[in-house]
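Chemist: Give the three-dimensional model of this entry:
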Amino acid sequence: MNEKLNIIYICFYVLLLADICFCDIDKLDTDEFDSFVTANPLVLILFKASKECPSCNKALEYLDRLPQPDLVQTEILKRYVMDDVIADRLGALDYPSIVYFRNGNPALYNGKLGSVDDIPELLEWLTQASQVATQDLFEDSFEHLTQASTGATTGDWFVLFYKPGCDDCMKILPSVESAAISVKYRMNFAKVDVEVNKKLAERFKITTCPYGILFKQGKMYPYEPGKFDTQSLIAFTETWYKNVKSSPVPKEPTAFDILTESIAMYIKQQVENPNKNWMLILGVPSVCLLLVIVIVYVFRKPEDSRQKHD
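Modeler: From the prediction side, this is the model:
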């Protein structure tokens, strides 16, 4: 009997030294990754190093013990992935890393999972993160939601301007979402697709992506730290923005602004035209006349309205 027990103990210690973890979490293959995280509402992915990684195995063991959060009704599916390319694509640069997908939207977990004591913190985060915190803004909703140029009664906003086809942009979105989750009761986080919302890109003079701006009380603060990790983003929105030069938020262009800009662009194009002499003689005076008529109409309209009212 003692010999059998000794054999069992020896086998146990051999497995412990080899750092082998037996758990019910399945490995997700590379070719199934994208379809799996988009087809299922809630997916929790642990990224493990492809080489020997004791801390990764420990994290996997604790993730296996992780219960379903009480306030999250939909089952969270847990998988682990060993693929450096996918991990890099999601900004999961350190192993082990945890990424939480909500209907395909990733959030990078900023906490630890190195012991049983870390499980309650992860459970709380999963509850807070079950709904996507980063809003999508568009040309027809930007000013209404942010009230950026009027002083903002809707609070402060950190807005990321990005391009879907930009690898650097897509890599930081999970960290931006993580920051949005951490401060969602104190700060609004949003993103703007500059390819879809070109007028917003022009309004804020966005020439490079990714580019972040903090809109706060009628002023805007460009994000200058360079690093788009979760802690740097939170630090900037809370205190570090005071170290950068702010500028007034440009007003939303009116229909008249757009018209005058179009006319100015037309005149510029005609001046650069090889047949500019004829175009200047025939076209520009007509455009200028139209501009004068518009200006007179705009400034006389309030007076006419008052006279009719009287």
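Chemist: can we go C-alpha only for contacts and neighbour counts from here?
Modeler: Will do.
Chemist: which residues of the stretch 201-310 of the chain fall in strands?
Modeler: Using DSSP state E, counting those that start in this stretch, the strands assigned to the stretch 201-310 of the chain run over residues 211-216, 219-222, 247-248.
Chemist: Return the list of helices and strands in contact with the first one.
Modeler: What that stands for is strand 211-216. Applying 3 or more Cα pairs under 8 Å, 6 or more residues apart in numbering; DSSP states H and E, one finds that strand 211-216 contacts strand 157-162, strand 219-222.
Chemist: angle of that strand against strand 157-162?
Modeler: Between strand 211-216 and strand 157-162, the angle formed by their directions is 160 degrees, by axes from the mean of the first three to the mean of the last three Cα atoms, to 10 degrees.
Chemist: How far off centre is strand 211-216?
Modeler: Strand 211-216 has its C-alpha centroid displaced from the chain centroid by 12 Å (Cα atoms, centre = their mean, to the nearest Å).
Chemist: Also stretch 151-165?
Modeler: Centre-to-centre, stretch 151-165 and its host chain are 9 Å apart (Cα atoms, centre = their mean).
Chemist: now what about it, what contacts it?
Modeler: Counting contacts by Cα atoms under 8 Å, 6 or more residues apart in numbering, the residues outside stretch 151-165 that touch it are 145-147, 169-170, 187-195, 201, 206, 209-219, 237.
Chemist: So for it, first residue to last residue, what's the gap.
Modeler: The straight-line separation of the ends of stretch 151-165 (Cα to Cα, to the nearest Å) is 33 Å.
Chemist: got it, and stretch 122-137?
Modeler: From the first residue to the last, stretch 122-137 extends over 29 Å; the measure is Cα to Cα.
Chemist: Just the buried residues of the contacts of stretch 151-165.
Modeler: 146-147, 169-170, 187-194, 201, 206, 210-219, 237 (16 or more other Cα atoms under 10 Å).
Chemist: Here is the second sequence; please produce its structure so I can put it next to the first one:
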Amino acid sequence: MYFHKIIGIIYLGIIAVYGAGIERVDDMDLIHILTGEGDVVALFTRGNCAECEKYENVVDKIQDEVKQSLGASVVQAHDSNLIHIYDPSREPALLYFRRGIPILYHGAINDEEIIQFFSDNREPAVKELSDDNFEHLTQASTGATTGDWFVFFYSAECVLCQRLYAVWESVGGSLKRKINVARMNSLGAGVSTANRLKVAEAPGFIFLRQGKIYRYSSKEYTPKAFIEFAEGGYIKNSHPEMVPKPSSFMDELSFGQVMDYINSQGTLPLAFIGTFIVVFLLLIIKCLFKTSSKKTVNKKDK
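Modeler: Model (predicted):
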């Protein structure tokens, strides 16, 4: 009798371990988890979705390995409204949040490939560029000895841009050993570069190779489409343009900018400039007066 009880306890234990599945969380719980300090692997699913079930089975199978190898918790968000933030293509979507920075998995529904992809991308791969470091890092106008660059121009006001952050990290993670993948705020720290490269709207994507620009004009915003473009698709899907030379400070300086600066500093700069102009005019008048006096003296001597 005791033997049957022991067998029953073991059986229940096995069911508890293997039948528990992935922990499901609602949106409030997910936000709380994602804003914490730990890394998280989150599977977004919906009802009546065969592919979602395949993902669920595979992630359930590897969740212990994910916890051990990545130190990340594993959760499932079913019918979550948050999916709109991380993947424009919607469910199923498997994301790995590294201290809050998401990367979207885009490979086959295979346990080994998922583990390998996340293990290779424990750190963010996308570089942040600005007007201050763009030319130094990319050397875009001189032939790019630092390699090819694929740059995503975004803005804080662009909702679609925010949804593409995880997608772009996926692109960066897949290409990081071959191509530099970066992003740039076209209305903030990268506004001058965006104007120089004629990036008129966000999101905007340009591929820089050997002193030339190739523009990604497709509206297919998936890791697969971006990667195919960078790995050769740019040749047939884009016309090369020469990278404009960086503009100098004086090229970018305008009268309006000068006046804006003066106005922002109050009346002191105006007083200083006014004094300088008056002194400068007095010196000119004095010089002219001396010249005129010398001519008069010379005439009298004659």
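Chemist: After superposition, what is the TM-score?
Modeler: Laid over one another, the chains give 0.73 as their TM-score (TM-score structural alignment, normalised by the length of structure 2), with 242 aligned residues with a Cα RMSD of 2.7 Å.
Chemist: on that earlier part again, any chance of the strands of the stretch 201-310 of structure 1 in CSV, plus distance to Lys4 of structure 1?
Modeler: Shown next, in CSV, are these (distance: least, Cα to Cα, whole Å):
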stretch, distance to Lys4 of structure 1
strand 211-216, 64
strand 219-222, 68
strand 247-248, 76
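Chemist: Tell me which of these approaches Lys51 of structure 1 most closely.
Modeler: With Cα to Cα as the measure, strand 211-216 is the member of those nearest Lys51 of structure 1 (34.9 Å).
Chemist: what's that closest one aligned against in structure 2?
Modeler: Residue correspondence for strand 211-216 of structure 1 in structure 2, counting by TM-score structural alignment: residues 204-209.
Chemist: Distance of the corresponding residue of structure 2 for Asp140 of structure 1 relative to Thr138 of structure 2?
Modeler: Mapped onto structure 2 by TM-score structural alignment, Asp140 of structure 1 lines up with Asp132. According to Cα to Cα, Asp132 of structure 2 stands 12 Å off from Thr138 of structure 2.
Chemist: got it, and Gln68 of structure 2?
Modeler: Summarising the geometry, the distance separating Gln68 of structure 2 from Thr138 of structure 2, computed by Cα to Cα, is 38 Å.
Chemist: ditto for Phe249 of structure 2
Modeler: For Phe249 of structure 2, the distance to Thr138 of structure 2 - Cα to Cα - is 20 Å.
Chemist: Next: Gly173 of structure 2.
Modeler: The spacing between Gly173 of structure 2 and Thr138 of structure 2, counted by Cα to Cα, is 19 Å.
Chemist: next one: Thr45 of structure 2
Modeler: Remark: distance between Thr45 of structure 2 and Thr138 of structure 2 (Cα to Cα) = 39 Å.
Chemist: Kindly report the same for Val243 of structure 2.
Modeler: 11 Å.
Chemist: Same check on Ile285 of structure 2?
Modeler: Distance of Ile285 of structure 2 to Thr138 of structure 2, given as Cα to Cα: 52 Å.
Chemist: do Asp29 of structure 2 as well
Modeler: Asp29 of structure 2 is 41 Å from Thr138 of structure 2, where distance means Cα to Cα.
Chemist: do the same with Asp87 of structure 2
Modeler: Asp87 of structure 2 sits at a distance of 28 Å from Thr138 of structure 2 (criterion: Cα to Cα).
Chemist: Over to Ile14 of structure 2?
Modeler: For Ile14 of structure 2, the distance to Thr138 of structure 2 - Cα to Cα - is 55 Å.
Chemist: what's the answer for Leu164 of structure 2, then?
Modeler: Computed as Cα to Cα, the Leu164 of structure 2 to Thr138 of structure 2 distance reads 22 Å.
Chemist: so what corresponds to Ile108 of structure 1 in structure 2?
Modeler: No Ile there; residue 108 of structure 1 is Leu. Leu108 of structure 1 is assigned Leu104 in structure 2 as its aligned equivalent, the criterion being TM-score structural alignment.
Chemist: er, Val81 of structure 1 I mean
Modeler: Superposed on structure 2 with TM-score structural alignment, Val81 of structure 1 falls opposite Ala77.
Chemist: my guess is its match is in a helix, correct?
Modeler: No - read with DSSP: H, G, I helix; E, B strand; the rest coil, Ala77 of structure 2 is strand and lies in no helix.
Chemist: Could you report the neighbour count for the residue nearest to it when sequence neighbours are not counted?
Modeler: Once flanking residues are discounted, Ala77 of structure 2 sits nearest to Phe44: 4.8 Å by Cα to Cα, 6 or more residues apart in numbering. For Phe44 of structure 2, the count of nearby residues is 26 (other Cα atoms under 10 Å).
Chemist: List the contacts of the counterpart of Phe44 of structure 2 in structure 1.
Modeler: Aligned by TM-score structural alignment, Phe44 of structure 2 pairs with Phe47 of structure 1. Contact partners of Phe47 of structure 1, counting by Cα under 8 Å, 6+ apart, are Cys56, Tyr80, Val81, Met82, Asp83, Ala87, Ala92, Tyr95, Pro96, Ser97, Ile98, Val99.
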